[in-house]
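J.: Below is the structure, and that's it, no one-letter string:
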């Protein structure tokens, strides 16, 4: 398989937020509720997206603070980053600041080298645990939006938006590569002031004020009756 069809993805976030669960759901269609701290695990998986088969090299990185210094240069050189937090733990969203700093420094290095900029998506995991949610969907979306990142809520246990999240990562990497060849910058890599993400409706049971609709979006699926987890699309 040629390099154009190879994509490296680093999964990062605080310990216990579900990084390994998300990764294993994609790779092995498995889910476990037992928490086993990861230092670093690597996986390979193929996926056919939009008619093209890609080889995905996934790195599940350490979330515990004492292991974060072990990030290898191969991780920071990834094509894409999936930043995961736990919607039931407010501090897990704050913990993403550490990884964001590393990624933003890497973006600056790539700009200087004229290299393709990395794609980033934030995933609010454990969205099935609505009763103990601490991080609202709007808060997660705003956090991602201000940094120019994509956003998704996922559940490794219920298999919600796992395949969809990685499919979007692949599509955005392909888009970033294409725009780089054409001399442009991928939308995901634009400064936060110009980045656009679609508003996310609050989930059932949340007392959050809905964001106003974005006239730039026209989704035919919105007219169809959907279950709540089917409405959790990527932005």
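T.: Cool, the structure landed. Since this is a predicted model, take the numbers as computed values, not measurements.
J.: Only C-alpha atoms from now on, for both contacts and neighbour counts.
T.: Noted.
J.: got the contact list for residue 58?
T.: 8, 9, 10, 11, 23, 42, 43, 44, 45 (C-alpha atoms under 8 Å, 6 or more residues apart in numbering).
J.: mind redoing it with 10 Å?
T.: Residues in contact with residue 58 (C-alpha atoms under 10 Å, 6 or more residues apart in numbering) are 7-11, 23, 26-27, 41-45, 75, 78, 80-81.
J.: Chain neighbours aside, what residue packs nearest to residue 119?
T.: residue 80 (4.5 Å; C-alpha to C-alpha, 6 or more residues apart in numbering).
J.: ok now do the one you found, which residues does it touch?
T.: Contacts of residue 80 by C-alpha under 10 Å, 6+ apart are 7-11, 58, 103, 117-121, 166, 169-170, 172-173.
J.: again, only using 8 Å
T.: Each residue near residue 80 by C-alpha under 8 Å, 6+ apart is listed here: 7, 8, 9, 10, 118, 119, 120, 169, 173.
J.: For residue 170, see how far away it is.
T.: 8 Å (C-alpha to C-alpha, to the nearest Å).
J.: Check it against this one:
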């Protein structure tokens, strides 16, 4: 995480705090992997000087930070320029940008989508809230300001989660097929009866009348 520009507040005493613009050549960096703060110094010249209320997004190369717009040290210094910080070399460049530049603004919102930096709203030098949306297309060389957004081409596999989704579906189908075959062969719902052993007839018992003998 790189903190670029803004204000640095210093507590001078219990009741007094000074506010100074942060340098655009020195900034704190937080490593989210190690949890360690460090300080970095950048080379190159940022012609417009310090700023705040600007926008910064990560470039599609995952190493460049694209900064635009913002408020300078004077209330009338409102920018619509574009700066690029290369975090591999920690150097600033001012890229060539084509197209019609949008009105200068500060306090806008920006997000990078499909290589296009979408800048929304903000305020102008008079404090008037802007209601437009402008787009910096970083996919082209040079970059280009435009008002048309191009979504990513539809991936036919995206609806099922890409290749991983296809693999999961195939595995699921195979499991279901195996279970169905097992059920068809074994038919566990059919109650099977064991054959009864042959019952042998009970032996006949002779029925004899009692014999009476005379008493002597």
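T.: In hand now; what should we look at? These figures come from a predicted structure and were not determined experimentally.
J.: Superposing both, give me the TM-score.
T.: The TM-score (TM-score structural alignment, normalised by the length of structure 2) is 0.26; 94 aligned residues with a C-alpha RMSD of 5.4 Å.
J.: follow-up on the earlier one: in helices, which of the contacts of residue 58 of structure 1 fall?
T.: 23, 26, 27, 75 (DSSP state H).
J.: doesn't residue 59 make contact with the last one?
T.: It refers to residue 75 of structure 1. Yes. Using C-alpha atoms under 8 Å, residue 75 of structure 1 is in contact with residue 59, at 7.2 Å.
J.: Who has more neighbours out of the two?
T.: residue 59 (23 against 20; other C-alpha atoms under 10 Å).
J.: one step back: where do the contact lists of residue 80 and residue 170 of structure 1 overlap?
T.: residue 7.
J.: where do the contact lists of residue 75 and residue 59 of structure 1 overlap?
T.: Joint contacts of residue 75 of structure 1 and residue 59 (C-alpha under 8 Å, 6+ apart) are residue 10.
J.: Looks to me like residue 171 of structure 2 is in a strand.
T.: No. Counting by DSSP: H, G, I helix; E, B strand; the rest coil, residue 171 of structure 2 falls outside a strand, being helix.
J.: Surely residue 120 of structure 2 and residue 112 touch.
T.: No. In this structure, residue 120 of structure 2 is not within contact of residue 112 by C-alpha under 8 Å, at 11.5 Å.
J.: tell me which element residue 91 of structure 1 is part of?
T.: helix 90-94 (DSSP states H and E).
J.: which strands and helices sit next to the very next helix or strand once past that helix?
T.: Next helix or strand after helix 90-94 of structure 1 toward the C-terminus (DSSP H and E): helix 96-113. The contact analysis (3 or more C-alpha pairs under 8 Å, 6 or more residues apart in numbering; DSSP states H and E) places helix 96-113 of structure 1 against strand 6-13, helix 73-76, strand 80-86.
J.: Report all helices and strands that the second one contacts.
T.: Secondary structure elements in contact with helix 73-76 of structure 1, counted by 3+ C-alpha pairs under 8 Å, 6+ apart, are helix 96-113.
J.: Would you mind measuring from residue 97 of structure 1 to residue 55 of structure 1?
T.: With C-alpha to C-alpha as the criterion, residue 97 of structure 1 and residue 55 of structure 1 are 29 Å apart.
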